[in-house]
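[1] fold the following and give me the result.
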Amino acid sequence: MHDFKFDARELKNDFNFDAYKLKYDFKFDARELKHDFKFDAYDLKHDFKFDARDLKRGFKFDVYDLKHDFKFDARELKYDFKFDACKLKHDFKFDAYELKHDFKFDARELNHDFKFDGYDLKHGFMFDACELKHDFKFDARELKLDFKFDAYDLKHDFMFDACELKHDFMFDACKLKHDFKLA
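    Next up is the predicted model:
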């Protein structure tokens, strides 16, 4: 019921973690995770930090009802990544420098500020943020392949920096409520 620290720097095989109703801070270090990883953390109540700088295989993360700040560092994520964060309640920061493969992010009902840095994003990116409630900043300089963004009912300011965007870009923002800036 208290702080949890998991160090899996050289985890060699598949890993399945179920942490229903985890109540306090969680820190996961998986810098050299070698195989598929599945994490279900329904009702995660406090801050969460995940460091997966050299994650080598597929990753699936479900955090329904995440209640507090979340920081994900995946600077050299090598394979497909799927993140489902329905009803994310607080600030979210995602650093994905040199993300190498497809990325799918589903953040329906994201309620607070969101910052995404995806320098050198190398493959397809799909972001579904229905009912995004607060400011959103997306920096995707040198985005290399197709990008699809769905932001129905985006409620506050949106800033998108896509310098040197190399391929197709599709942005669907029905009912955009506030300022939109694209650099």
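[2] drop to CA atoms for contacts and neighbour counts, all remaining ones
    Noted.
[3] just give the nearest non-adjacent residue to Val16, would you?
    Rather than Val, residue 16 is Asn. Lys38 (5.0 Å; Cα to Cα, 6 or more residues apart in numbering).
[4] here's the other one to compare against:
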Amino acid sequence: MLKMLKALSVQRTGWFLLVLSGVLLELTALYFQYGMQLQPCVMCIYERVALFGIIVAGLIGMIAPRFFIIRFFALIIGLACAIKGVLLALTHVDYQMNPAPWKQCSIFAEFPETLPLDKWLPVLFQPTGSCSEISWEFLGITMAQWLVVIFAFYSLLLLLVLISQVHKSRTQRRLFN
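    Model prediction:
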């Protein structure tokens, strides 16, 4: 399996699939926001930024997938964003499952002054909802819980691809052929 993941990582196809999956998830989020009128909260916006980080990692990997340094850099960025996404989604689930007046997210996105995404692209990054509100479920699982699954999958996949970069495959000698 590691051999297959490494072979996929040195081709643009693998990185394109990573970008495509992230873009499709972002488009789904925008459909929920504008098509279904579900208002994103601050945690939703932060999770959206983490997903954009995975997309950027895929784009970096697509630049020159045959160069180890670029692949490694893209994998580290993607893995860091995926792990951050898991942590954000778990916090979001905690806000939803254990609501309390003293445990709530901010009503404003707190981006760095040098990167005020909510001011630059309010269509994508302006929070208007409440973190503890559960406004959508599928199969009895909330959107935040689905995001835990999605980011955990990305984390596991990117970790395995990272391991495949340094894993030496053993060549088997065949006695009878």
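[5] got a TM-score for the pair?
    The TM-score (TM-score structural alignment, normalised by the length of structure 2) is 0.24; 71 aligned residues with a Cα RMSD of 5.2 Å.
[6] the residue nearest to Asn16 of structure 1 and Lys181 of structure 1: what is the separation?
    Separation of Lys38 of structure 1 from Lys181 of structure 1 (Cα to Cα, to the nearest Å): 36 Å.
[7] higher neighbour count, these two?
    Lys38 (15 against 11; other Cα atoms under 10 Å).
[8] surely that one is in contact with Phe83?
    No. Between Lys38 of structure 1 and Phe83 there is no contact under Cα atoms under 8 Å: 10.5 Å.
[9] now for the two: what residues contact both?
    When contacts are counted by Cα atoms under 8 Å, 6 or more residues apart in numbering, the set common to Lys38 of structure 1 and Phe83 consists of Lys60, Phe61.
[10] quick one on the thing from earlier: and the residue nearest to Asn16 of structure 1, what element?
    Taking DSSP states H and E as the definition, Lys38 of structure 1 sits inside strand 37-40.
[11] ok, Phe6 of structure 1 next?
    Using DSSP H and E, Phe6 of structure 1 maps to strand 4-7.
[12] next helix or strand past that strand?
    Next helix or strand after strand 4-7 of structure 1 toward the C-terminus (DSSP H and E): strand 15-18.
[13] what helices and strands are in contact with the helix or strand encompassing Phe73 of structure 2?
    Element membership for Phe73 of structure 2 (DSSP H and E) is helix 68-97. On a contact count with 3 or more Cα pairs under 8 Å, 6 or more residues apart in numbering; DSSP states H and E, helix 68-97 of structure 2 meets helix 42-63, helix 143-166.
[14] now the shortest one: buried residues?
    The neighbour-count check on helix 42-63 of structure 2 (16 or more other Cα atoms under 10 Å) flags 42-62 as buried.
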